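**Q** Starting from these lines, generate the structure:
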Amino acid sequence: MWGAFIFGIVAFVSALTGFAVTTHAAEVKIISGPATDAVLASLRPEFERTTGNTFESKGGVTGVLKTLIERGEPFDLAIIPGPLMDSFVKQGKIAAGTSVPLVRVGMGVAVRAGAAKPDISSVAKFKQAILDAKSVTYVPKGETATRLAGVLERLGIAEQVKAKAQLLPTVPAAIQAVASGKAELYFSLTNIIASAKGIELAGPFPPELQHYLVINTGISSTAKQPDAAKALVKLLTSSNADAVIRAKGLERATR
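**A** This next block holds a predicted model:
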């Protein structure tokens, strides 16, 4: 009798929320970058409440994500840049047909909280602001660094920036360098800047220089918890997550 009662409750909650609720909790192992950390943190309570499952996230900037997956780190769900996802689909590390565009975010420039913000609204002003800065910082293995290199070459100031750049290994280290005044400007994704303490967004890259990072979700081809991972993707791509995504400085990506 009690078994039928519990089954009825589970079925009712599943129908009410639209998400599968399991009687045996599963932990979804995620490999993801800092761009979506705040979204995952905000949606964790809803995921746990509606599914009975939880998740654990490991990762870092793009270079770290690539290394983790290449060395065989166990995971159920990857939330990583689209080009990297495409590569792992081809390698068979991500299950075919599971890669889905989730969000996109542009690049921006940060200064210490309370400091004067340079005008970077045009290509010419952006270039001058970088030349005027006494020091800059970014994470050399991150997605921003890859795109920034092309921007600096295009502007003809790669060598000048190299001479005053403080290359730091992690996003928190780069943020702290600017917050403490050790570096004047920080190049990163706008949502990371917006959610960090001690720094402020001076502005996005000018439209002519802007690049949007598209982040996809994909299920591991060797996932131990594929159903729970799919339930998390369903939440992330549902209208329930739209407000959270906007609040964290991201935009919905389209196919």
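
**Q** When you work out contacts or count neighbours from here on, use the C-alpha atoms and nothing else.
**A** Noted.

**Q** Show me what the helix or strand hosting residue 6 is packed against.
**A** Secondary structure assignment for residue 6, by DSSP states H and E: helix 2-17. Other elements packing on helix 2-17 under the criterion 3 or more Cα pairs under 8 Å, 6 or more residues apart in numbering; DSSP states H and E are helix 37-51.

**Q** counting contacts, what elements does the helix it packs on pack onto?
**A** helix 2-17, strand 54-59, helix 226-236, helix 242-247.

**Q** run this one through as well so I can compare:
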Amino acid sequence: MAACGGRGRPATRASSACGLPAWGSRCPDLAVKVGYKGQGDVMKTWSMAVVGLVGMLSLLAQGQVQTAQITVLAGMGVVSGVRDLAFGFEQMTGNKVIVRFEQTPDLNQKINSGAPADIAALQPQQVDVFIKDGKMVAGTRTNFAQAGVGVAVKTGARRPDISTVEAFKAAMLNAKSIGYSRGGSGIISANVMEKLGIADQLKARTKFIDGIPVAEVVAKGEVEIGLQQINVIIPVKGADYVGPLPTGLQETVKFAAAVLTVSKQPEVARAFLRFIASAKAAPLIRKSAMEPWH
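**A** Below you'll find the predicted structure:
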């Protein structure tokens, strides 16, 4: 083996003093000597490399080299956060994540019937039931996000004072109508009214909203004040987010996800769950007005 500038005996496939193969060496003397004695081998190797590269590019062009694809089912309360997380996972891994929004009854039906999907994101107690029933894989439940409950009014309407428990109570009693969902945020809202001792007084003025964000009903002027998860209120046009429930009344709706037993890509699904529980996922969760929960 010859060192740079040396006069040693050339080899047909040697390594230079630079640590590079002779045909890629930056040591001119060695490269010349190898070219003199092993030019045929060098050209053969380069030809094989070019053929391999062309073949790989051809496969890519034909779509034959593909990354994995997984499908995540998510309900209204968490779908915005899951979409942001899916984008982050795609950017990091190159895998494709399809997020399907489902109303709770439809989501439950799809899980129970074994509809094609890899992950479902639900409230943790629902995940536990599906694991017990064999619809989700035991040991894969991953807690990842939570959202507080907030107040919405129609854009341009007077914003009520909800800064303290007493102010919030007065705002509810003065409202002509109040709307909340039957989901997690609706349960919290109903419990708040019970805690304040005003549930009976508000009963005739309370409207339960199914299937669409409460803020959409507020935006149409069908109810004066809406209560729902903050992350569900904020994106709705025509409604203004007033603020969160005051300290002492606030509770969060929590979300977990798990691998479905029908998953065709369980390893990629598990990788997605590890990602959504990681520190890298926290900014994406907060982007949609939610907070990490582990």
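
**Q** Tell me the gap between the helix holding residue 6 of the first structure and the middle of its chain.
**A** Taking Cα atoms, centre = their mean, to the nearest Å, the mean C-alpha location of helix 2-17 of the first structure is offset from the chain mean by 35 Å.

**Q** average distance between the helix or strand that it is followed by and the second structure?
**A** Next along the chain after helix 2-17 of the first structure, taking DSSP H and E as the criterion, comes strand 27-32. Compared with the second structure after the fit, strand 27-32 of the first structure shows a mean deviation of 2.1 Å (mean Cα distance after the TM-score superposition for the first structure).

**Q** ok, and for strand 27-32 of the first structure, which residues are buried?
**A** Using 16 or more other Cα atoms under 10 Å as the burial criterion, the residues of strand 27-32 of the first structure that qualify are 27-32.

**Q** likewise stretch 235-255 of the first structure?
**A** 235-237, 241-242, 244-245, 248-253.

**Q** Now the two most distant members of those.
**A** Greatest spatial distance in those: 235 and 249, 18.3 Å, computed using Cα to Cα.

**Q** before we move on, back to that, quick one, the helix holding residue 6 of the first structure and helix 37-51 angle?
**A** Helix 2-17 of the first structure and helix 37-51 are oriented at 140 degrees to each other (axes from the mean of the first three to the mean of the last three Cα atoms, to 10 degrees).

**Q** Now which residue in the first structure aligns to residue 96 of the second structure?
**A** Residue correspondence to the first structure (TM-score structural alignment): residue 96 of the second structure is matched to residue 53.

**Q** List the residues that contact that match.
**A** Shown in contact with residue 53 of the first structure (Cα atoms under 8 Å, 6 or more residues apart in numbering): 22, 24-28, 47, 228.

**Q** before we move on, what about residue 93 of the first structure?
**A** For residue 93 of the first structure, the contacting residues are 69, 220-222, by Cα under 8 Å, 6+ apart.

**Q** what's the span of stretch 110-122 of the second structure, first residue to last?
**A** Its start and end residues considered, stretch 110-122 of the second structure measures 13 Å (Cα to Cα, to the nearest Å).

**Q** and the gap between residue 165 of the first structure and residue 136 of the first structure?
**A** 5 Å.

**Q** How many residues are close by the closest residue to residue 274 of the second structure other than its chain neighbours?
**A** What sits nearest to residue 274 of the second structure in space, not counting adjacent residues and going by Cα to Cα, 6 or more residues apart in numbering, is residue 142, at 7.9 Å. Residue 142 of the second structure is flanked by 21 other residues according to other Cα atoms under 10 Å.

**Q** What's the separation between residue 142 of the second structure and residue 228 of the second structure?
**A** 24 Å.

**Q** Just the strands from the stretch 51-200 of the second structure, written as ranges.
**A** 69-74, 96-101, 119-122, 142-154, 178-181 (DSSP state E, counting those that start in this stretch).

**Q** Among those, single out whichever gets nearest to residue 237 of the second structure.
**A** Nearest of the strands of the stretch 51-200 of the second structure to residue 237 of the second structure, taken as Cα to Cα: strand 142-154 at 9.3 Å.

**Q** By how much does that closest one deviate from the first structure on average?
**A** Relative to the first structure, strand 142-154 of the second structure is 1.0 Å off (mean Cα distance after the TM-score superposition for the first structure).

**Q** and that strand, which stretch of the first structure?
**A** Under TM-score structural alignment, strand 142-154 of the second structure corresponds to residues 100-112 of the first structure.

**Q** what about that stretch, how long is it end to end?
**A** 36 Å.

**Q** What is the burial count for the closest residue to residue 106 of the first structure other than its chain neighbours?
**A** The shortest distance from residue 106 of the first structure to any non-neighbouring residue, by Cα to Cα, 6+ apart, is to residue 212 (4.4 Å). By other Cα under 10 Å, 15 other residues sit near residue 212 of the first structure.

**Q** Check residue 42 of the first structure too.
**A** By the criterion of other Cα under 10 Å, residue 42 of the first structure has 14 neighbours.

**Q** That one and residue 242 of the first structure, how far apart?
**A** Applying Cα to Cα, one obtains 12 Å for the distance of residue 42 of the first structure from residue 242 of the first structure.

**Q** Apart from its neighbours in sequence, what residue is nearest the residue opposite residue 233 of the first structure in the second structure once aligned?
**A** Here residue 233 of the first structure is matched to residue 273 in the second structure, going by TM-score structural alignment. Nearest residue to residue 273 of the second structure in three dimensions, chain neighbours excluded: residue 142, at 6.4 Å (Cα to Cα, 6+ apart).

**Q** Look up the counterpart of stretch 283-292 of the second structure in the first structure, residue range please.
**A** The aligned range for stretch 283-292 of the second structure in the first structure is 243-252, by TM-score structural alignment.
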